[in-house]
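Student: sharing a sequence plus its predicted fold:
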Amino acid sequence: MLAAVPVSEPLLLREDRDGVATLRLNRPRQFNALSEAMLDALQREIGELAADTSVRCVVLAAAGKAFCAGHDLREMRGHPELAYYQALFARCSKVMQAIQSLPVPVIARVQGIATAAGCQLVASCDLAIAADTARFAVSGINVGLFCATPSVALSRNVSTKRAFDMLFTGRFIDAATAADWGLINEAVPEAELDAAVARKAEVILSRSPAAVRYGKSMFYRQRQMALADAYAFAGDVMARNMMEEDAGEGIDAFLAKRIPK
């Protein structure tokens, strides 16, 4: 009699509840390392989320003791070819950009460690809340590999000298430091992590869906523009937002001192 083949767990779990979609990295024994298959699963799911108008907020979480330990180094060493590495890092960069391209806010829920591409994942999310026991690093330099792609997201969250310090020393920073430096929004006791993430999501859900979608798209695009171009673009976005029913109702309610519908 043939032995039963064990069914492998999905690499990425999704749960939807009241407009909030939670994606959970599910390789806990590998500290949720970003294997090729994990990156593909993330890309597919983010694509589906982008087209799902019922989703108004996304939470990116992880199973087990760690949030994400970065790329799967064992898998990487099994393919010592330049073309492979170029394709892998391009694939990872595409996932990070897809997170920012989602029309709704993405909140990172962080526990344990977030290192290298895992730290990049946190930095690529719009918001991040971590357990006060979490730690962050871009520590590739410690094994002779500069965290070049993580540096792109990191340097857009923290100051130049702080990013340089982390990248060139490979040192870990704790959650309180990460909050002070702007890598995360807040650090809370681990037992309160889910409640803190839920509170942030609830605030987003209470806001106009149209305003949130206009706002996220505009926010990242204007950062890459010259000042005059940014103001011109922002003015057009704001004018279009004013034409939405949500804005009209919200302003009318404010003027009438009533709760908007």
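Tutor: Received it, and whenever you're ready, just let me know what you need.

Student: only C-alpha atoms for contact and neighbour calcs from this point on.
Tutor: OK.

Student: please tell me I have it right and Ser93 contacts Thr149.
Tutor: Yes: counting by C-alpha atoms under 8 Å, Ser93 does reach Thr149; the two are 7.2 Å apart.

Student: which one of the two has more residues nearby?
Tutor: Comparing Ser93 with Thr149 by neighbour count (other C-alpha atoms under 10 Å), the higher total belongs to Ser93, at 20 against 16.

Student: flag every buried residue along the host helix or strand of that one.
Tutor: Element membership for Ser93, per DSSP states H and E: helix 82-101. Buried residues in helix 82-101, counted by 16 or more other C-alpha atoms under 10 Å: 88, 92-93, 95-96, 98-101.

Student: give the contact list for the residue most central in space within the chain.
Tutor: For the chain, the residue nearest the mean C-alpha position is Cys125 (2.4 Å; C-alpha atoms, centre = their mean). By C-alpha atoms under 8 Å, 6 or more residues apart in numbering, the residues touching Cys125 are 99-100, 105-108.

Student: doesn't Phe136 fall inside a strand?
Tutor: Yes: counting by DSSP: H, G, I helix; E, B strand; the rest coil, Phe136 falls inside a strand.

Student: tell me who's in contact with it.
Tutor: Phe136 touches 113-115, 119, 172-175, 178, counting by C-alpha under 8 Å, 6+ apart.

Student: ok, 7 Å please
Tutor: Phe136 makes contacts with 113-115, 119, 172-174, as judged by C-alpha atoms under 7 Å, 6 or more residues apart in numbering.

Student: ok, back up a step: could you give the angle of the following helix or strand past the helix holding Ser93 to helix 82-101?
Tutor: Per DSSP H and E, the first helix or strand lying C-terminal to helix 82-101 is strand 106-110. Strand 106-110 and helix 82-101 are oriented at 110 degrees to each other (axes from the mean of the first three to the mean of the last three C-alpha atoms, to 10 degrees).

Student: in addition, the following structure is provided for comparison:
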Amino acid sequence: MTDAAATSQTAETPLLATLLHEGVYRIVMQRPESMNALSSAMMSALSAELAKAAENPDIRVILLGAEGKVFCAGHDLKELTAARADADGGRATYERIMRQCADLMQQIVRHPKPVIAVVTGVATAAGCQLVASCDLALATDTATFCTPGVNIGLFCSTPMVALSRNVAPKQAMEMLLTGESIDASTAKEFGLINRIVPRDYLETVVQKYASAIASKSALTLKTGKEAFYRQLEMPLDQAYDFAANVMVENMLARDAEEGINAFLQKRAPNWTDS
């Protein structure tokens, strides 16, 4: 398969760099001068790339990374502050931006392809929310995470939604109430990230991790990811009924038949994603 590279950009400033290689699609935020803040423009660019990736059958897994020392500093506070000069004191702007952020996070959760955060720096506030919203997260041993809104009089209420669905309640509240940073080791202990990798080995581990997922049936990944998030919100009996129905439909798929036959015949499966 031919590698494909592209750049999403605003009128002047490149926001994202993208690269597709062997089923793995990299999306890299490249606004280090703004600490890769989730401005309205950045969120629009991310949403557009995710939408395109959802429709591209060559893409099987997505890596979300960033340039610079800060993975993502959360919302663009300068953008939010400027809106205070509006006639309504910024209410309409704040409602639009918070809705846009919520939609982006849900787009990641509902995306048919697995999305993996690759964190090489600080992930704070909505940046921490972005990590928590991804299906998996790999981080360097120097990465840090925090929800510091309480320190500036703005409780991290929307980051709280993703955070509380990834870590235990008391650990989430610790982060939200203190606003203090946690290191990668603590983030792994909390359940916010999956693995910690020394910076020198990051690329090797990320590529191995992503390639292993990309080698699976796209239909199976889509089915499983959707079912995982849907059953989380159900009572136990409903979750089992739902999951049983998913298993039945999955068993009837061509890829399940092919995968089982390949296993029994001790050969590699030939996926058709159907």
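Tutor: Right, received. Where do you want to start? The structure displayed is predicted, hence computed values, not measured ones.

Student: work out the TM-score between the chains.
Tutor: After superposition, the two chains reach a TM-score (TM-score structural alignment, normalised by the length of the first structure) of 0.94; 255 aligned residues with a C-alpha RMSD of 1.2 Å.

Student: ok, of the contacts of Phe136 of the first structure, which come out buried?
Tutor: Looking at the contacts of Phe136 of the first structure with 16+ other C-alpha under 10 Å, the buried ones turn out to be 113-115, 119, 172, 174.

Student: so what corresponds to Lys225 of the second structure in the first structure?
Tutor: Counting by TM-score structural alignment, Lys225 of the second structure lines up with Lys216 in the first structure.

Student: ok, now Leu16 of the second structure?
Tutor: Per TM-score structural alignment, Leu16 of the second structure is aligned with Leu12.

Student: from Asp40 of the first structure, how far out is that match?
Tutor: Distance of Leu12 of the first structure to Asp40 of the first structure, computed by C-alpha to C-alpha, to the nearest Å: 10 Å.

Student: next one: Gly235 of the first structure
Tutor: 37 Å.

Student: more neighbours: which of these two?
Tutor: Using other C-alpha under 10 Å as the criterion, Gly235 of the first structure and Asp40 rank with Asp40 on top: 17 against 12.

Student: just the element for the more buried one, please.
Tutor: Counting by DSSP H and E, Asp40 of the first structure is found in helix 36-50.

Student: following the chain onward from that helix, which element is next?
Tutor: Next along from helix 36-50 of the first structure, by DSSP H and E: strand 57-62.

Student: so that next one matches what in the second structure?
Tutor: When the second structure is aligned by TM-score structural alignment, the counterpart of strand 57-62 of the first structure is residues 61-66.

Student: for stretch 120-135 of the first structure, same thing?
Tutor: So stretch 120-135 of the first structure sits over residues 129-144 in the second structure, by TM-score structural alignment.

Student: what's the answer for stretch 228-245 of the first structure, then?
Tutor: The aligned range for stretch 228-245 of the first structure in the second structure is 237-254, by TM-score structural alignment.

Student: just the helices in the stretch 101-250 of the second structure please.
Tutor: For the stretch 101-250 of the second structure, helices defined by DSSP state H, counting those that start in this stretch occupy the ranges 126-133, 157-164, 169-178, 184-190, 202-214, 218-232, 236-251.

Student: would you list these in CSV and tack on distance to Ala139 of the second structure?
Tutor: Formatted as CSV, the helices of the stretch 101-250 of the second structure follow (distance: least, C-alpha to C-alpha, whole Å):
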stretch, distance to Ala139 of the second structure
helix 126-133, 10
helix 157-164, 16
helix 169-178, 18
helix 184-190, 7
helix 202-214, 8
helix 218-232, 22
helix 236-251, 31
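
Student: for the match of Leu16 of the second structure, grab the count of nearby residues.
Tutor: 21.

Student: cool, and Lys52 of the second structure?
Tutor: There are 10 residues near Lys52 of the second structure, going by other C-alpha under 10 Å.

Student: just give me the match in the first structure for it.
Tutor: So Lys52 of the second structure corresponds to Glu48, using TM-score structural alignment.

Student: picking up where we left off before, average offset between the match of strand 57-62 of the first structure and the first structure?
Tutor: With mean C-alpha distance after the TM-score superposition for the first structure, stretch 61-66 of the second structure departs from the first structure by a mean of 0.3 Å once superposed.

Student: same for the helix holding Asp40 of the first structure, what does it pack against?
Tutor: Packing contacts for helix 36-50 of the first structure, counted by 3 or more C-alpha pairs under 7 Å, 6 or more residues apart in numbering; DSSP states H and E, involve helix 82-101.

Student: returning to what we had before: and the helices of the stretch 101-250 of the second structure, which is most packed in?
Tutor: helix 126-133 (a mean of 27; mean count of other C-alpha atoms under 10 Å).

Student: so which elements touch that helix?
Tutor: Where contact means 3+ C-alpha pairs under 7 Å, 6+ apart, helix 126-133 of the second structure is packed against helix 91-109, helix 157-164.

Student: distance to Pro57 of the second structure added to the ones you listed, as JSON lines?
Tutor: Shown next, in JSON lines, are those (distance: least, C-alpha to C-alpha, whole Å):
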{"stretch": "helix 91-109", "distance to Pro57 of the second structure": "17"}
{"stretch": "helix 157-164", "distance to Pro57 of the second structure": "28"}
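
Student: select, out of those helices, the one closest to Gln207 of the second structure.
Tutor: Minimum separation from Gln207 of the second structure across those (C-alpha to C-alpha) falls at helix 91-109, 20.3 Å.

Student: Ile97 of the second structure maps to what in the first structure?
Tutor: Per TM-score structural alignment, Ile97 of the second structure is aligned with Leu88.

Student: burial measure for the closest residue to its match other than its chain neighbours, as a count.
Tutor: Nearest non-adjacent residue to Leu88 of the first structure, counting by C-alpha to C-alpha, 6 or more residues apart in numbering: Glu36, 7.3 Å away. When neighbours are counted by other C-alpha under 10 Å, Glu36 of the first structure registers 16.

Student: thanks a lot, see you next time.
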